[in-house]
Structures are given as structure tokens and as C-alpha cells.
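**Q** missing the sequence, but the structure's below:
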């Protein structure tokens, strides 16, 4: 193990570096960050190549980790995906060959920047400084998470926003903004008012005529900028001349517009949470409104469990229980405009039906009745031919509640390794991969993990594999003796298998019994002779041909690598045989004998219990599969099966698990659209989690549901033998009013800095609906000119695929801060068996004349989980990281055609 440079702080200095007392906050964020961390603490930044000391500081107002190397660098706290400390980051410490003594001061920050995952590895000088950093970062992230979720009042949200943008605008740190500062701020905020209008607003905020704005003036200035006239118009329409929104008007709004099915008691509880009594007294359940309330609210967030704000369920209980706190009658209370705005932005009015993260599906049904979140080539974080194999792929997938990960296992020098066979991808040990799976398997979800393994190693290393899995997974690993097993009639449920790890791999002895040839049932002893064109080795000739074509496209790259390998081998031979004539070329190797074939280890067979891999022999009455038999279909094979007999596949999938995976020619790790295979009942529809494309987005939207458990109950039409459900075909119209957007993000450079130029974005919103292949083309109304809003400048099918319908709004010029469209669009779609869960809606905010660029912001949801009515959609970047303040205000409705 290597040692590091001398500690960045001496022992004497370290003794003085105690956490500073928490000061009385002047704004919600101040209470969480000691002055020591705001001023900066020297820490070692560690990578595989070097270790270097930098001054790292936390800016609580802008919400950033900041340090300066060759350039000023920063990480927005909301971009952090994970914080790993100590033993959780041991994999990197051992990779960098650093001693164990650094482990209890080691902090790894995983974050997203420039479209990809990044890691920052830091070693603090003392344990005390490490703890200060770790605790403070987690607190700051928790606050920003609450802001993004809408679980704070509008005042709290505004306070966080104001401090962030005040700090960014006050470049000279003199606590004042002159007119030029305000003009630059407006450009950053994507606003381009006329100079005269901006001057008028500036003078209105400068109440003391000092020629500059202090923080109080600044808050008045931005309040006018952030006005929501579209919400005020809606509110005035609802109150209809009254002084406030009464409960009767609120209930009517919830029933008619929001399509709420809540009971009257539940609606009363929500109403009182945002209402004020007739005497102007704030009700106990309403969010904090005063500056003191805000400060106390923030301190309670950061103080830990004892002072934590009670969870939503408990708060609802106390609101509904008269004995808990005396609440005013709903008859004497009203909701103000501010309270109504808070409600519209809150979790009580979430666009996503499952926003509370609760498990609401029945988890006691057999495994085949669920969609299971699945990953393809999980160990890769890039290219299929030359990418890097790493445990990071497993960690990322599992933390996003993926429940099926993949291992491609080959013989290593001393133990089995994981990599993409017959490619130039790097290798990772099976033990490291299993350790990562074991560590993160049940962090996001308690339900079972299925390891889909391609095993291409020899019997001795198969034995090693079994030993490793038993050591790493312990009692969580499902295994049973081969002899004397009871016959399985029905597969167990996710509830039955909570906390368990299942292995899915080919059982070659089962294949033998099915009458396959020796060539088909054997395992190669040399990985170089094994075909691994995709996930399973039973791919058809069509896919093999596609793989060969793809390999030919990469031949120049592979040729270069092979040339380097040959040079290295020649150099190695010279070292091993110093006396040999090094100038002579290597003699060609003797023709190799046919590779001996060996059977699989019986110990490995014992791990195959509920998920036994077999070859697909067709779907007909002649072929019988045991409930535990699982086969895998490549994308092309699955497409062929769908074309020839989709109903046969649906019937098979009612009682058996089937896995699909991307075709071998997707060498860039792109994805198919998974709902194509979900519509046939396939459960394990594997995608490349490292690629943030439409397929990833749809998969993410599906498994945001059901408390992000990674298991989603399939629609009834795909679980029942009642053929009448699948015979039901209905036509509908999705009516969406795109009302406005709030604080759209600016494009950023590779360092994450906003690109501030003289131009202001001209945004529009594109809405697309993605429908499974139930029919050959989307349903369209008879009279498209009246009932359907086609894309601008074309017919109803312009810019759409066969199963996608796309429309977009007009463009709002020179305003990316609070553009208002108030434009209605209509998207036709058809359903089979009322399966709204398999129809997905995507909202993309784009720039005029940059339609082909990555969208500024996106949101995607299953139609089955999208609440109707007036909703604020949380907006995300291309990697589905949520923006802190950006939202899209829409009204959603569905009508039968």
C-alpha cells in the first residue's frame, strides 16, 4: 500500500479545527454550514494517477462544493448522486493502493456533470473534519431534496432561491447590486426585458433612491419578476368574487378539475393545511410563512431525527384527529392566493400519483405477474466493445432500484472475472462485483435480486464462483441440493423472496434432457471460443450476422489494439528469453486442437432454483416448460416472436419469466423502447442503464412507480386468462394545456457552468405520447384539423414514428424564466385492455432553431401514474437529474374519442 504526502493539517492545527457553533441563521441555509467549511478546509484529492492538496469549501447560499485547481471548479449539491465514506469507498482506496489508515477519513462524492457520472475522492486531515463534511453535505442535500419535491412552503422555496441568486449576482461581495449587476442577473435568469422596463422595476425596488439594491430591495425586485399571473387568473376564477377560496369551492375544484377520488375528510385535511381562519390565524397544519418560521423550519431539518419535521402520514393524522389539535371549522377558513400557490406546488398536488414512495401494489402474487427492473451488461459504463468494466454500474443500477443485474463470467488468472467476452472491455473480479451487489442490493428496495449470469468459465472456476457467491451473499443466496428437490408448481412472490438473491444461468443438464446436441449444452473452457454477441449464448444466426457486421465496422479500432498487444507480447518474450534472437519474427502457432468441452459444476446447478436458464424451443402446445424455466430473447428474436405470435408469448408470460435484451449491434449501448416487450408480458426487459436515451427514460418512468420497489404489477389484461380484456380496444384523446414554465435552466458547458451570453433562449414545449405496438399506426381522429393539433408546418404524422404522436407549442421569445404559453394540444392514442400503464407521455422543453440539440429539460411518466388536472411537472436534465427550481405548469385531461 502506498502512503500519501504529509497530512495537509498539522496535529496542532487539527486540534483547533473543532466544529464552529451554529450561528443564528439570517436565511434558511446558514444554520447548516459551520464557518470553517464556508472559509475552506485543505483536503487531499485522490485519483488513480496522483494525490494533490486543495482548499475545499462549501457555499451554502449557492449550494456548491468549490475548489480551485487549474480552474475554479464546483459541484452543485443537487447533482450529487451518492456519498460514500470509509468502508463503502474501500474499492477505490484499494484500487489506488492506499493504506487502510486513511479509510476513516475517506469521502467519495458521486455526482453527475456534462452528461455523465463523475467521482471525487477526498481524504480529510482528521476524523473530526471528515465528520463535519459528511454530516453537513447530507443536511444540505436533504434541504434541496425537499425543495425539489415541493415539500416546503412557497416562502421557504423562495428564500432558498433568493440566497442562491443574490450570492451569484453580488460578484464584489459588497452586499449591494447596482443596475449593471441586475442587468447581468436578468441575462442569467433567461429574461430579456427592455432596458426601460428593467430601469422602472429597479427604481421601484430601490425604495430609498440609493442607486443600488440591498438584499431587502432585491427580494422586492425578484418578487415582481416571479409573479404568477396565470395562477392568479385561475384563483380569481375559483373564488368568483369572494375574499378567499372556501372549502366548497376547493372541493368542487378537486372533484371537477383535479379528478380527485379522496374522501371529504381527506380533502378537509388538505384544505386546512393551506388555509387561514377567518380571523387571519394560521392553522396548525399550514406551512411556515414568517422569517422566524422559516429559520426554525430549516434548523429542524438540519438538526436530525429528534427535531425532524413529522412525515406526511403523521401530519395528516394529526390534522384529521380533533383530539390532536383543535382546528377551525372548514366553514370559517379560506385559502389565500399565496396558500393556493403553495398547494399547487406541493406534494399534495403532485403530478405523479406515487410521489409519496409507498408500496401500493399487491406483492404476494407469483413473480411472473410483475415487471422487474432489469439491466443489461451492468458492469459496463460505456461502449460495448472497448468500454470499462467496473462495479460502478452495479451500484448505480441498484441504487435506482434495479432488481436484475447481469454478470458475464470468464476464466481469470486466479479467479473468475467479469467482462464482455471477445471484446476489448476491461475486466473486474467476480468477487468485487458480488461484493458491490451485496452491499447495495437492498438499499433502495427490499425485494429480491435476480443475477442473470452468462457463465463461460471452466469447472474449477465455476466451483470458485459458487464459493465466492456463498461467502459474499451468505444466507441471502437462494440454493438447494440438486437431488430430492420438490417439484415447483408456481413461482414464489416478491414478498416471499424479500431480501434474497437468486441466480439465473443456463442449466446445461436440463438442456441435455431436452435433446440438444453436445455442442449446444457444453461450456467452453476457453473464453476466446465463446460467442457472446449479446447477453445469452443462444442467440440466433440473424443476430450473429449483425454482430459480425458490427465487429467489421470496428475492425480498424480492433486492429490497432491487436497491433499493440502483439508488440507487448514480443517485448515480453524478449524479457523472458534474453538469449533468443529477438530480431526474428515469432513463428506462427501450431494449429490448435479442438477445445475440450466440459460439463457444468453440480455446485453451480444447486444455485439454480427458481430461475433456471433454458433455450427457447418455441411457444406451442408441444413444448413444455417448468415454472422455473427462464429463457432469454434478443431484441431481434423477440421482435420475430411478437410478429409471429404475440398472444402465445402473452400466455407463456402469465406463468413463466422471460428476459429480453438489446441486440448485439447496439455497440454504443443504445436502448430499445421497453414498453414494446412489456406489452407482451415480458418481465425482465433489460436495458443499458449507462445510456440516457428514450428507452432509459421510459424504463425510469415505469419503475418510479410502486414506491420505486423495482417490481410493478402487470396490468390485469396480461395476468388473467380472460381473453375479453385483450379484445377491448378503445380510442382516447389526451388533452394537455401547456400553461407556463418556471425558471428554465440555461445550457451549461462541460464544467457545469451556465453559458451566459447576450442571447436569451426562445423556448417551446414538445409533447409526445409513446404507445405499444397494439396497431400498425396510431389512432387519429376523423377530422384532424379540428380535433388534433399537428406539429407546426406539416401533416398530423410529421416528425412522428409509427407508434409515437408528437405535437409542440409555439415559441415564446426572449424569456426562459417564466414563459407563458397557455396553449392547448391534443394527442390521440388507443388502448388495449385499458392498459394506460404501458402508454408514456414525455414533455421536452426545447429552444427554437436548436430542435436537434438535447432538450433543456424533460419529464416523462406513465399515463397510468399521471394525475389529471392542474399540475406542476418537475423538470429534469438529459440524465434525469431533477433541476432545483424548474417546473412546467400544465393541465391534463383524458377524454374518450
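**A** Structure's in. What do you need? Remember, it's a predicted structure, so these values are computed and weren't measured experimentally.
**Q** For the rest of this, base every contact and every neighbour count on C-alpha atoms.
**A** OK.
**Q** neighbours around residue 662, how many?
**A** 26 (other Cα atoms under 10 Å).
**Q** go on, the one 4 residues further on?
**A** Under the neighbour criterion other Cα under 10 Å, residue 666 is assigned a count of 17.
**Q** and it, what element?
**A** In the assignment (DSSP states H and E), residue 666 maps to no helix and no strand.
**Q** and if you look at the one 3 residues further on?
**A** No secondary structure element spans residue 669, as it lies outside all helices and strands (assigned by DSSP H and E).
**Q** Surely it and residue 693 touch.
**A** No. Here residue 669 does not reach residue 693: they are 9.9 Å apart, not a contact under Cα atoms under 8 Å.
**Q** Touching stretch 228-238 from outside, list them.
**A** The contact list for stretch 228-238, computed with Cα atoms under 8 Å, 6 or more residues apart in numbering, reads 245, 249-250, 253, 337, 340-341, 739-740, 820.
**Q** Second structure for comparison follows:
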């Protein structure tokens, strides 16, 4: 499977750009390491009028706009933005056209079974290059042997295998046994996943993840579908800005005063499309004062230091939710010892004690526990929007 990405030499050798931000401007050389390009990290490439709001916010000349491009990318799980101004219009076009090529390559490997397999291969190949430090295409496993890339792929497939997916697939694939028919796939979407699609949309979704040789959905295709954006928890239209951005913020701001004057707690329905501000509030009898803000300690992921900041009463009144300190989880204990996990579920009902139930305990398996249990709750409450599951 070829993974060759051909880009202009200016991207490989490097170009001196003006890197701009709200605080400063500096000349820096940027280059692309084609062998280490993470196609998954590129999320958006903006040029022209799409970057105008940044230019105006930075109070920079309109002369920069034709040579300005902005890259939105993900680094260590965080979204970051890079604003660059090319020295010439020619270099701007070279970089933008080549970055678009890389960006389109990312979108090219997102959908469909074949593309998802290709995407997985590319990501695995990138991981391999990062750990193959000496470049001999082998990893030393121990003094008795080593791993090559094929072994690495087999190992990756082994640790990703989920027994519960096999069981689910086998329970659905009644007609063929080794493949899922269109009717079986549709029954799963409608009756289990609670999908509500047009008839032709079920067909498109099915054939998108079908094995091209079998013409039906295999266990591999079914697994890819479950992990794809087509089966995401969030609606696809909500991955971008979908609200009306032309209205003033004040079309929706719920202040702390609304909570103080309310005779009962506001329901989730009444808060739809509203903006809630969360922060530290001043005491009710204070006109102005200081609040403590917790900041992570740079030398420790657990410890936090607090800083006192001055706050006005007007700002404090806008805060709808006060911040409650959460010390976090001690991950040092999932990662370094075998645990016996269980799940506790609590149903919180207004005016009543919480109903608690828990699963059985899985012994010596904190890595991949499976419970296969159904917890049933019986309760009486007229306002279902105020019932919470924890």
C-alpha cells in the first residue's frame, strides 16, 4: 500500500514566514517533514476573507491579507491555531496548494471501509516510524528476537480485538453466519441503535462499510462502522457552528440573578439555547472583592496553586454556576496494578433518595472488563428532565 506524499521542495527545505499573534510578530522558518506528517492533525485551512476577523483583531494591515493563511490543528489532544504570512504571493500559493493537498488526503481517508483501512495503515505506519529510532525497520523485543512492521501490525490487531464485538456480530448475523445482510444491519440500526433514516440512507451506510469482495458486511466492516463518525454520539451537523451567530450574546445570557430569583430550579428545557457562565462568585453581601482561582502547578499534574483575582459585583452577578473544586482521579494506581473493577449507577430523583445499583465485580481485569448486565430502575417522577443518571 503506497503512502507517498509528493509536495513542493519549498515545504521540505523550509520558508521564512512572519508568524503573528495578538501579542507579537516574529520571523520563523517552517518546513514540512513529509515522513512525519500527521494527516489527522490538520483540521482546517483558512485564507482570504475567512482570516479577516483575525487580521482585524490583531490590528494588522489589509496588505497582509492576500499572503495570510491560518492552520487549525490538533497537538496532544488540544486544538491550536497557527497564523502565517508568506513573504511573497508566489510562496503563499505554493504552500496553500500543497497544504490543501495534504488536507484533502486527510479527508480522502476518512470514509468507507477501504479508506478506513488505509487510514489505519497510515496511522500505524507513523507510529512505527516514531519507535523505529535507528531506522533498521526492526524493533528489538528482547535478546532472543525482534519485531518487523508486519509483526507490529499483527500485534496491533491482537490488542484491538474485542470479544464483545464478535459476540454482538454473531448474534446479529443469522442468515449467513460470517456476514451481515442489509436487512440484519438495518434491524440493528432501527431496533438497537434507534436510528431514523430514509430507506436509501440505510443502503448507502451498509454498502459504505461492505467488503468489496463479499458484497456484504463482514465483522471487520461492522467494527469499523461502530467506531466511525457515522455512528458518533453527536450529530454530524454539530461538529461545526450551527447556531445563529448574528444575534447579540445578551439572545441568550442567563445570569446568576435568574437563579436567585427563581422559585424552583430551571429545567434543562427552559435553558435550551441559553448561555451559562461558570466561575467563582463573590459572597452575596460583597460589592467588590477577591476570588480564588485554581491553576495547575507546572511541576505537578496533581497539585494546584491558587491565585487571588479582584472581581466586581456586576461580573459576579452574571455567573450562573459556581466552580466546585475537583481533585481528579489518581491514574497512577489503572495503570500500575491489576484492579477488580465494577460500575455503580445512581439515579437521582427530586425529593427522594438516590437509587443505587452496581454490577458484579470483574476479577483481575482492569484493561478490558465486560459486564453484560442490565440494571433496571423503577421510579415515579412527573418531571423527567430533572432525573439524572450518574
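**A** Nice, thanks for sending it over. Keep in mind that this is a model prediction, so the values were computed, not measured.
**Q** that older thread, more neighbours: which of residue 669 and residue 693 of the first structure?
**A** Neighbour count, other Cα under 10 Å: between residue 669 of the first structure and residue 693, residue 669 has more, with 25 against 17.
**Q** Buried by neighbour count, from the contacts of stretch 228-238 of the first structure: which ones?
**A** 245, 250, 253, 337, 340-341, 739-740, 820 (16 or more other Cα atoms under 10 Å).
**Q** check contacts around the counterpart of residue 107 of the first structure in the second structure.
**A** In the second structure, residue 107 of the first structure lines up with residue 69, judged by TM-score structural alignment. With Cα under 8 Å, 6+ apart as the criterion, the residues that contact residue 69 of the second structure are 45-48, 51, 83-85, 96.
**Q** let's see 7 Å
**A** Residue 69 of the second structure makes contact with 46-47, 83-85, according to Cα atoms under 7 Å, 6 or more residues apart in numbering.
**Q** Next: residue 68 of the second structure.
**A** 47, 84-86.
**Q** ok, now how distant is it from residue 371 of the second structure?
**A** Distance, residue 68 of the second structure to residue 371 of the second structure, by Cα to Cα, to the nearest Å: 53 Å.
**Q** Could you do residue 119 of the second structure as well?
**A** In terms of Cα to Cα, residue 119 of the second structure sits 31 Å off from residue 371 of the second structure.
**Q** quick one, which of those two is more surrounded?
**A** Between residue 119 of the second structure and residue 371, residue 119 has the larger neighbour count (other Cα under 10 Å), namely 21 against 13.
**Q** got the residue ranges for the strands in the stretch 151-300 of the second structure?
**A** 253-254, 275-276, 278-279, 288-296 (DSSP state E, counting those that start in this stretch).
**Q** of all these, which lies closest to residue 242 of the second structure?
**A** strand 275-276 (15.1 Å; Cα to Cα).
**Q** Just give me the mean distance for the closest one relative to the first structure.
**A** On superposition with the first structure, the average gap between strand 275-276 of the second structure and its aligned counterparts reaches 7.0 Å (mean Cα distance after the TM-score superposition for the first structure).
**Q** what comes into contact with that strand?
**A** 252-254, 320.
**Q** Tell me which of the strands of the stretch 151-300 of the second structure is the most buried.
**A** With neighbours taken as mean count of other Cα atoms under 10 Å, the strands of the stretch 151-300 of the second structure reach their highest mean count in strand 253-254, at a mean of 17.
**Q** for that one, packing partners?
**A** For strand 253-254 of the second structure, the helices and strands in contact under the criterion 3 or more Cα pairs under 7 Å, 6 or more residues apart in numbering; DSSP states H and E are strand 275-276.
**Q** Pretty sure the match of residue 107 of the first structure sits in a strand.
**A** Yes. If the criterion is DSSP: H, G, I helix; E, B strand; the rest coil, then residue 69 of the second structure is within a strand.
**Q** Translate residue 41 of the first structure into the numbering of the second structure.
**A** In the second structure, residue 41 of the first structure lands on residue 15 (TM-score structural alignment).
**Q** That match: neighbouring residues, count only.
**A** 18.
**Q** what's the answer for residue 251 of the second structure, then?
**A** 12.
**Q** Please report how far the residue nearest to it when sequence neighbours are not counted lies from residue 253 of the second structure.
**A** In this structure, residue 251 of the second structure finds its nearest non-sequential neighbour in residue 274, 7.7 Å apart by Cα to Cα, 6 or more residues apart in numbering. Distance of residue 274 of the second structure to residue 253 of the second structure, computed by Cα to Cα: 6 Å.
**Q** next one: residue 210 of the second structure
**A** For residue 210 of the second structure, the distance to residue 253 of the second structure - Cα to Cα - is 47 Å.
**Q** so residue 110 of the second structure, which of the three states?
**A** Recorded secondary structure, residue 110 of the second structure: coil (three-state DSSP).
**Q** roughly how far apart are it and residue 120 of the second structure?
**A** According to Cα to Cα, residue 110 of the second structure and residue 120 of the second structure sit 10 Å apart.
**Q** Looking at those two, which is more packed in?
**A** More crowded of residue 110 of the second structure and residue 120, by other Cα under 10 Å: residue 110, with 18 against 13.
**Q** pretty sure the more buried one is in contact with residue 116, am I right?
**A** Yes. The pair residue 110 of the second structure / residue 116 is scored as a contact, 5.9 Å apart, by Cα atoms under 7 Å.
**Q** For the residue nearest to residue 861 of the first structure when sequence neighbours are not counted, grab the count of nearby residues.
**A** Spatially, and ignoring its direct neighbours in sequence, residue 861 of the first structure is nearest to residue 701 (5.0 Å; Cα to Cα, 6+ apart). Neighbours of residue 701 of the first structure under the rule other Cα under 10 Å: 21.
**Q** ok, residue 701 of the first structure - contacts?
**A** 860-862.
**Q** Distance to residue 523 of the first structure for the residues you listed - can I get that in CSV?
**A** CSV is the format used below for the contacts of residue 701 of the first structure (distance: Cα to Cα, whole Å):
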residue, distance to residue 523 of the first structure
860, 43
861, 43
862, 42
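**Q** Which of the residues you listed fall in strands?
**A** Judged by DSSP state E, the contacts of residue 701 of the first structure include 860-862 as members of strands.
**Q** Residue 737 of the first structure contacts residue 889, doesn't it?
**A** No. Contact criterion Cα under 7 Å: residue 737 of the first structure and residue 889 do not qualify, at 8.7 Å.
**Q** More neighbours: which of these two?
**A** Shown here are residue 737 of the first structure and residue 889; by other Cα under 10 Å, residue 889 has more neighbours (24 against 20).
**Q** Just give the closest residue to the more buried one, not the sequence neighbours.
**A** Excluding the flanking residues, the one nearest residue 889 of the first structure by Cα to Cα, 6+ apart is residue 872, at 4.5 Å.
**Q** Cool, thanks, talk later.
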